[in-house]
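In: I'd like to go over a predicted model; first the sequence, then the structure.
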Amino acid sequence: MKTETITVEGMSCDHCKQAVESALTNLDGVSTATVNLSEGNVDVNYDDDKVAFAHMKDAIEDQGYDVK
């Protein structure tokens, strides 16, 4: 398992938090995703044999947020 902290722009409320966490945890290989709204990032625990960073980035961007 790996842990990645991804900077995400545009998150400002609980709905944003839920949207990003759900999008990530629905990916095969992601075990947890925890958004920190005040810091504008999400900590993701995942199996890099099952999911690539590009897939996580796409899942976040599909929710309308920007990955930096």
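Out: On my side now, so go ahead.

In: For the rest of this, base every contact and every neighbour count on C-alpha atoms.
Out: Will do.

In: On the three-state scheme, the nearest residue to Asn36 once chain neighbours are set aside is what?
Out: Leaving aside its sequence neighbours, Asn36 sits nearest to Val42 (CA to CA, 6 or more residues apart in numbering; 6.0 Å). Under the three-state scheme (DSSP: H, G, I helix; E, B strand; the rest coil), Val42 adopts strand.

In: Next one for the comparison:
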Amino acid sequence: MTTTLTVEGMSCDGCEQSVVAALESVGGVKSATADHESNTANVEGDADPLDLVVAVNDAGYEAQA
């Protein structure tokens, strides 16, 4: 299953890496990508979307599922 999040606050490749690391720390995530130009993150796996949003928000960005 693919989950796409809208992520506000990413402005560079380093931000993308921080968001990916936060997402990959969530149980059930197989892989994650982030793109600061489109303000999105895509997650493969069966993680709860709410858990993904919380992880990104805890990393200092603003996410919505």
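Out: That came through, no problem. Here the structure is a predicted model, which means the values were calculated and not measured.

In: Need the counterpart of the residue nearest to Asn36 of structure 1 in structure 2.
Out: Superposed on structure 2 with TM-score structural alignment, Val42 of structure 1 falls opposite Ala41.

In: and that match, what does it touch?
Out: By CA atoms under 8 Å, 6 or more residues apart in numbering, the contact list for Ala41 of structure 2 reads 4-7, 19-20, 32-35.

In: Pull out the buried members of those.
Out: 4-7, 19-20, 32-35 (16 or more other CA atoms under 10 Å).

In: Dump the residues you listed into JSON lines; add secondary structure and distance to Gln64 of structure 2 as well.
Out: Below are the buried ones among the contacts of Ala41 of structure 2 laid out as JSON lines (DSSP: H, G, I helix; E, B strand; the rest coil; distance: CA to CA, whole Å):
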{"residue": "Thr4", "secondary structure": "strand", "distance to Gln64 of structure 2": "9"}
{"residue": "Leu5", "secondary structure": "strand", "distance to Gln64 of structure 2": "6"}
{"residue": "Thr6", "secondary structure": "strand", "distance to Gln64 of structure 2": "5"}
{"residue": "Val7", "secondary structure": "strand", "distance to Gln64 of structure 2": "7"}
{"residue": "Val19", "secondary structure": "helix", "distance to Gln64 of structure 2": "13"}
{"residue": "Val20", "secondary structure": "helix", "distance to Gln64 of structure 2": "15"}
{"residue": "Ala32", "secondary structure": "strand", "distance to Gln64 of structure 2": "15"}
{"residue": "Thr33", "secondary structure": "strand", "distance to Gln64 of structure 2": "15"}
{"residue": "Ala34", "secondary structure": "strand", "distance to Gln64 of structure 2": "13"}
{"residue": "Asp35", "secondary structure": "strand", "distance to Gln64 of structure 2": "15"}
